[in-house]
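**Q** Here's a sequence, model it:
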Amino acid sequence: MYRKRDTRRDQLVAEITAQLRRYSVDAQHIGHAFAALHGLNATDLHALIAVMDAELYGQPMTPGRLGEQLNLSSGSVTALIDRLERGGHIRRDRDTADRRKVFLHYAERGATLAMDFFRPLGRRTDGVMAGFTDEELETVHRFMAAMGTSMREHRDAVRAESARRSAG
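**A** The predicted structure is shown next:
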């Protein structure tokens, strides 16, 4: 139960914060269910999401960038990529202009597994979004983008503080 808030804005902020928290927990549960079903661990799942997002935004993922995003050493990234490639989840492609560069992409099998698992959620999401006007979706998009930026900035600050404490 929410405690009484002074203004409607205070109440909305509290409720939105609680809903974001719940959404995050629910999304983690769904992600963990997908991972468990396909023999993946949490890091594997985070890597697949990073590769998928990179493709979505047209910024091919490299092993180095993946390591930075997941805060992993190059050896750990290599083992991770090898494991995901063996499982048919991702593939490595060499850059045609510079053969030393490697890009990571979703493999056909991995994409099919993800689509099959997440298609029902996609239909539910589409149904929810259909209930909002384009203008409302623009506002939601701006809000979610700003919240995502805020979350990543906090994550990076926590990582930096953790590294600082470990070093000293």
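**Q** Please make it C-alpha for all contacts and neighbour counts, starting now.
**A** Noted.
**Q** center of this structure - which residue?
**A** I49 (4.7 Å; CA atoms, centre = their mean).
**Q** Spell out which helix or strand contains that residue, please.
**A** Taking DSSP states H and E as the criterion, I49 maps to helix 42-56.
**Q** buried set for that helix?
**A** D44, L45, H46, A47, L48, A50, V51, M52, A54 (16 or more other CA atoms under 10 Å).
**Q** Please generate a structure for the following sequence too, so the two can be compared:
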Amino acid sequence: MTERDMLLHELDDAFRKMIRKFVAERDKVLIHGEVSLPMIVVLGKLLRDGPQKAGELAAETDFSSGATTQLCNRLVQGGYIYRTRPEDDRRTVLLHITEKGRAFMKWLHEQEAHDRFSLFDGFEEAELRDLLAYSRRIVDNMRPFFDSLHGLTELLDRQADRDLNSLTGDMRK
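**A** As a prediction, this is how the structure comes out:
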């Protein structure tokens, strides 16, 4: 195995561990016992850009449509956002931030106890630029990576079907 191969294996493990740990820890955080970090992303988007459709929010936040719906349902239940239907298109549902949601985001912005950028402590500006460039390249590589995995999965499924068919064909004899 080459040095590059060893580095790629180690980087693959470290990358997966980093993502799993980030998501697991992110999902444990509840501010005021009800507002999760993904919910804050939705509130921030509505605060900055105004009312939006759930599909637009999903696309711009990189959450699935199902996850966005769940987040929005919880935000509606908590009184942080509300839904409306425009008179000219009753099929459309727009999500709006409430005064409670605005007040929460203002309060959150004023909190100095947490530095959301502390994950990047110790990085010089040049390193941050490099990390940003590397992150963008990884995101760009994700589509071909997952397309390749989907292709492999389909190939293996077809092979398994053929194997099962030949096995059941042999059993009938």
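**Q** picking up where we left off before, helices and strands around the helix holding I49 of the first structure, which ones?
**A** Contacts defined by 3 or more CA pairs under 8 Å, 6 or more residues apart in numbering; DSSP states H and E place helix 42-56 of the first structure against helix 8-37, helix 63-70, strand 102-106.
**Q** what's the angle from that helix to helix 8-37?
**A** 110 degrees (axes from the mean of the first three to the mean of the last three CA atoms, to 10 degrees).
**Q** Report the angle between helix 42-56 of the first structure and strand 102-106.
**A** In terms of direction (the same axes, to 10 degrees), helix 42-56 of the first structure departs from strand 102-106 by 100 degrees.
**Q** any idea how far the residue of the first structure positioned farthest from its centre is from L72 of the first structure?
**A** Centroid-distance maximum for the first structure: D6 at 35.1 Å, with CA atoms, centre = their mean. According to CA to CA, to the nearest Å, D6 of the first structure and L72 of the first structure sit 45 Å apart.
**Q** Check Y57 of the first structure too.
**A** For Y57 of the first structure relative to L72 of the first structure (CA to CA), the value is 22 Å.
**Q** So for the two, which sits in the more crowded spot?
**A** Counted by other CA atoms under 10 Å, Y57 of the first structure and L72 do not tie: L72 has more neighbours, with 16 against 8.
**Q** in which helix or strand would I find the residue mapped onto the more buried one from the second structure?
**A** Aligning on TM-score structural alignment places L72 of the first structure opposite G66 in the second structure. G66 of the second structure is part of helix 65-78 when elements are defined by DSSP H and E.
**Q** Tell me where the longest helix sits in the second structure.
**A** Longest helix of the second structure, by residue count under DSSP state H: helix 125-172.
**Q** Just send the buried residues of helix 42-56 of the first structure back as TSV, with distance to G127 of the first structure too.
**A** Putting the buried residues of helix 42-56 of the first structure into TSV (distance: CA to CA, whole Å) gives the following:
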residue	distance to G127 of the first structure
D44	29
L45	26
H46	26
A47	28
L48	25
A50	26
V51	26
M52	23
A54	26
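**Q** Could you work out the most separated pair of the residues you listed?
**A** Largest separation among the buried residues of helix 42-56 of the first structure by CA to CA: D44 and A54, giving 15.4 Å.
**Q** Which among the helices and strands packed on helix 42-56 of the first structure is found nearest to E136 of the first structure?
**A** Across these, E136 of the first structure has its closest neighbour in helix 8-37 (15.7 Å, CA to CA).
**Q** how much distance is there from that closest one to the middle of the chain?
**A** 14 Å (CA atoms, centre = their mean, to the nearest Å).
**Q** Run through the neighbouring helices and strands of that helix.
**A** Looks like helix 8-37 of the first structure contacts helix 42-56 (3+ CA pairs under 8 Å, 6+ apart).
**Q** so how far is T17 of the first structure from R9 of the first structure?
**A** Separation of R9 of the first structure from T17 of the first structure (CA to CA): 12 Å.
**Q** just R92 of the first structure next, same as before
**A** Applying CA to CA, the value for R92 of the first structure to T17 of the first structure is 39 Å.
**Q** Likewise for R159 of the first structure?
**A** Applying CA to CA, the value for R159 of the first structure to T17 of the first structure is 23 Å.
**Q** Alright, calling it a day.
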